[in-house]
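In: Just to be clear, the model below is a prediction. Sequence and coordinates:
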Amino acid sequence: MVTHKRDAAQEFRRMLKWIALAAVLMVVGAIAYLAAMDSLTLHTVIASILGVFFSVLLGCGLFALAFFSDKSGHDDDVTDAGRGGPPRRD
């Protein structure tokens, strides 16, 4: 079980790096779109950077966390605890 948790943690960190890259690319795309529409002001750029980056990071990060929970065995521990038995230690 320890190797599953370690492997899942490594995979989660790798996914977070890809998610951060995707968020940066989305911000670049949003700024390019704003530039094409002649809507670039300082406030628009700041709001777009913060909004797009953190929205992508939050949405994808929560999905990645759900996958991490399943792969690391945390979901099994909760399921076993709900049945009244002790958690499994594989």
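Out: Cool, the structure landed. Residues are numbered from 1 along each chain as shown.
In: C-alpha from now on. contacts and neighbour counts both.
Out: Noted.
In: Just give the number of residues close to Leu62.
Out: 12 (other Cα atoms under 10 Å).
In: Can you find which helix in this protein contains the most residues?
Out: helix 2-36 (DSSP state H).
In: which helices and strands does that one pack with?
Out: helix 42-72 (3 or more Cα pairs under 8 Å, 6 or more residues apart in numbering; DSSP states H and E).
In: Included below, for side-by-side comparison, is a second structure:
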Amino acid sequence: MVKPSPLDDRTTSSVAWARYRRLMKGMAIVSFGAVVLALAWLRYSIGDQFSIHMVIATAAGVGLSVMLGAALMGLVFLSSGSGHDEAIEDPFENDPDMNHDR
């Protein structure tokens, strides 16, 4: 029998997704700060050889890397915090070869 996920409940899911959006907004600010710091460090370290192409590549690379990490970790937190992880069916529950720490 498949257990219902807590995310199937509209109230639980709206709270979980609101928390995820709040996390992503905060991480967008952190990402912007990381981009500014990376660009400042580059400007300081290389001086006059600072081109627009380097600015675009650095901003995209640093900003998108931070946001991708935040998005994936946010989904892990959403899944775990909402109880969705406990609602799965474990296909190896009765397998004697699997080490279950329960």
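Out: Thanks, I have the structure now. What you see is a predicted model; the values in this text were computed from it and never measured.
In: Mind telling me the TM-score for this superposition?
Out: With the length set by TM-score structural alignment, normalised by the length of the first structure, the two chains reach a TM-score of 0.80; 82 aligned residues with a Cα RMSD of 1.7 Å.
In: Residue in the first structure paired with Asp85 of the second structure?
Out: Matched by TM-score structural alignment, Asp85 of the second structure corresponds to Asp75 in the first structure.
In: Grab the nearest non-local neighbour of that match.
Out: Counting by Cα to Cα, 6 or more residues apart in numbering, Asp75 of the first structure lies nearest to Ser69, which is 6.0 Å off, once chain neighbours are set aside.
In: Distance check, that neighbour against Gln10 of the first structure.
Out: Going from Ser69 of the first structure to Gln10 of the first structure by Cα to Cα, to the nearest Å gives 13 Å.
In: same thing with His74 of the first structure?
Out: 15 Å.
In: try Ala66 of the first structure
Out: From Ala66 of the first structure to Gln10 of the first structure the distance is 15 Å (Cα to Cα).
In: count of residues packed around Val52 of the first structure?
Out: The tally of other residues near Val52 of the first structure (other Cα under 10 Å) stands at 20.
In: Also Cys60 of the first structure?
Out: Neighbour count for Cys60 of the first structure, taken as other Cα under 10 Å: 19.
In: so who does it touch?
Out: Ile19 (Cα atoms under 8 Å, 6 or more residues apart in numbering).
In: Which residue in the second structure aligns with it?
Out: Counting by TM-score structural alignment, the partner of Cys60 of the first structure is Ala70.
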